[in-house]
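> got a structure for you, letters missing:
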């Protein structure tokens, strides 16, 4: 099976009948195609998440050369998504400019019926083969470290189990970003996840949380784009992955070769897609006025490395609270506390690291849920169950997401 089978490809061309005919070989090869008529709609679709590749006409709205406009906008947003130009007769100069602006390849429309599937497949193979190492080198810290741990598992059951664990960690991280960047008074109370479920959340609980938040139009745009990369149509793929995880963890199920290939393909696909929604998690931010803009000095948690100081420019001043923030193009920094915390002198001994929520713990099992402490996973080491001395890391700080914050300690049915 080729990589193009199952790939989600965005096709931007203002001649829909012509381009549908040109791209029919991709449809027959198993690709899922979405058609838009101009660069502005293409940009909106890419920002919304869930695509693997863009096929781009040069001469379309907006302006005379909307394809070049689209590529310029992608460059400004640091969005990494492979684009292949569909080049018409007499567009050599514009095609060269498109390559300069980041397009990966070009195909003459007159040769599309013969070359399109092969060239698209080749480009996706290249990007997918690099996706894990690219995430480790430059992805947001929690994802980069998780992918680094996965990369250390090689072959057989270890790689399969490592892939399933990484998939769960990715779902958890994106769900937590949804909680941290959205307002509970607009999106809550949660209905598919009960308070007790978060004492020891399972794959199924994180998947349910992701699905519920993703279906709400009041969650943050950056979260909805990230969630769309993981579930471009619905939750079916994640539900299927959960079944594979449970079969292996609880039933001793020996996965088939097709199961293994499917799970490893998900790992590569998600890493590839997540790169097209660039965001950064930073902590210890300090802002100062610089000319007409505002410069923020921030510890950047990027790549599988200790955090490092970087400087960002913001068009307007913002109030930066203590703790980690999410920085994304076109939006003000968003505080991630209490779902993410900075672990000072982290357990990896590297000064500080990010902790992400992984459950609750009580010193008195008979006490009300509201007295529980939040626990965190060290992003750098994967160590779980870290409890902070800070009293603000308690159930009370997250209880507004739930209808009954002092509910009994009953997590209900669980998938483990």
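Nice, thanks for sending it over. Only a predicted model underlies this, so the values are computations on that prediction, with no experimental measurement involved.

> going forward, measure contacts between C-alpha atoms and count neighbours the same way
Will do.

> who touches the lengthiest strand in the chain?
In the chain, ranked by residue count with DSSP state E as the criterion, the top strand is strand 279-290. The contact list for strand 279-290, computed with Cα atoms under 8 Å, 6 or more residues apart in numbering, reads 140-141, 294-302, 317, 320, 322-329, 342.

> if you set the cut-off to 7 Å instead, what comes out?
Here strand 279-290 makes contact (Cα atoms under 7 Å, 6 or more residues apart in numbering) with 140, 294-302, 320, 322-328.

> In addition, the following structure is provided for comparison:
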């Protein structure tokens, strides 16, 4: 029996496209979605622009004689940990050893790839999916990491479905909030201002999916959407789960084991893609120093469910203490005000708070007042919420 790879996204880097199509036929028959590129540069660009679950990399291809090693070296210098299975031909054993040292997960002899590739890919993906949820709870930004932690603690079908739906909503919400905070405003079709007073899961879905289609949307926001729902079938699954949540809330149905399995599959796929391919970090600015030529910024990274951890970055302009930033390894950042803010928890620690809606009324200048909730997983009330307004909100809405 062929193990299903349904919905798995596999990048194949090989400069012999006809041979690649032949040995990938069993993967395609098992349901995998294959994307071919012909060299390491194209593979590097593809990995940086869209989600994959696994990469198959021919050792002997451009650039240089052993382009597969070049690609692995680029990946090793980042936080990208996409599983890579290398393909080696005659005389490439030394390069395979180098590839494994650079982080390749496994290798297959190219001459026997048609027979060995499918079971090797299935094994790697099974291992990755088994670890994905725990990795998400430990590594992803706190607003979604704590939801993964709660989902992992659920033990009954009812609680697994409930916590799983909350986790999917948190992912959509994070993508929507990052997108609206870090992108040039553009009206979202069908988004009335009234929907932002108390956004539903469906509202977050509508915003996140719409932002994913807009050219000017922040790249990280797009990548979050792609990791969750990169194609029509997965978006249809998200739509069905939103309907399920509404039906459960209104007493029209009860959670079933099949619902739990669908949610678990979706969350494991997202968690795997997000922890291996997205360089996604949120930080709270705490202090800044200027040496006459550059700024050194101290932050607290809000990652996982643990206490925020200190980090240092070099930036090109001043940042106000308490600002929530979207950070990347290249040193660039995006200010996420006012969709995200910092606040002090009842225990005295600095926490990230996230947009939850708009309060009734407006400030003295007529701007909509933002309502926040903790993004760290605590159930306590938010004391002294930051008094932020959202002047650009009307530029995102149609009425």
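That came in fine, so what should we check first? Predicted model only: the values in this text are computed from it and were never measured.

> Post the TM-score for the overlay when you can.
Aligned and superposed, the two chains score 0.91 in TM-score terms (TM-score structural alignment, normalised by the length of structure 2); 394 aligned residues with a Cα RMSD of 2.5 Å.

> average gap between the longest strand of structure 1 and structure 2?
Strand 279-290 of structure 1, aligned to structure 2 and superposed, deviates on average by 3.1 Å (mean Cα distance after the TM-score superposition for structure 1).

> Return the set of buried residues in the helix or strand following that strand.
Toward the C-terminal end, the helix or strand that comes next after strand 279-290 of structure 1 (DSSP states H and E) is strand 293-301. Within strand 293-301 of structure 1, the residues that qualify as buried are 294-301, counting by 16 or more other Cα atoms under 10 Å.

> mind putting the residues you listed in TSV, distance to residue 349 of structure 1 included?
Below are the buried residues of strand 293-301 of structure 1 laid out as TSV (distance: Cα to Cα, whole Å):
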residue	distance to residue 349 of structure 1
294	33
295	29
296	26
297	23
298	20
299	16
300	17
301	15
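
> Tell me the one of those nearest residue 272 of structure 1?
The shortest approach to residue 272 of structure 1 among the buried residues of strand 293-301 of structure 1 belongs to residue 301, at 19.3 Å (Cα to Cα).

> if I look at the closest one, how far off is residue 142 of structure 1?
8 Å (Cα to Cα, to the nearest Å).

> what do you get for residue 326 of structure 1?
12 Å.

> Looks like residue 294 of structure 2 contacts residue 316 (just checking).
Yes - taking Cα atoms under 7 Å as the definition, residue 294 of structure 2 is a contact partner of residue 316 at 6.3 Å.

> now the strands: where do they sit in the stretch 101-250 of structure 1?
Assigned by DSSP state E, counting those that start in this stretch, the stretch 101-250 of structure 1 shows strands spanning 105-108.

> quick one, helices of it?
112-138, 141-151, 156-181, 184-187, 203-214, 221-230, 236-251 (DSSP state H, counting those that start in this stretch).

> With mean neighbour count and distance to residue 397 of structure 1 as extra columns, can I get the ones you listed in JSON lines?
Formatted as JSON lines, those follow (neighbours: other Cα atoms under 10 Å; distance: least, Cα to Cα, whole Å):
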{"stretch": "helix 112-138", "mean neighbour count": "18", "distance to residue 397 of structure 1": "31"}
{"stretch": "helix 141-151", "mean neighbour count": "23", "distance to residue 397 of structure 1": "22"}
{"stretch": "helix 156-181", "mean neighbour count": "21", "distance to residue 397 of structure 1": "11"}
{"stretch": "helix 184-187", "mean neighbour count": "14", "distance to residue 397 of structure 1": "12"}
{"stretch": "helix 203-214", "mean neighbour count": "22", "distance to residue 397 of structure 1": "18"}
{"stretch": "helix 221-230", "mean neighbour count": "24", "distance to residue 397 of structure 1": "21"}
{"stretch": "helix 236-251", "mean neighbour count": "16", "distance to residue 397 of structure 1": "29"}
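
> Redo the ones you listed as CSV? Include distance to residue 78 of structure 1.
Formatted as CSV, those follow (distance: least, Cα to Cα, whole Å):
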stretch, distance to residue 78 of structure 1
helix 112-138, 12
helix 141-151, 17
helix 156-181, 20
helix 184-187, 29
helix 203-214, 24
helix 221-230, 14
helix 236-251, 28
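
> Before I go, just wanted to say thanks for your time.
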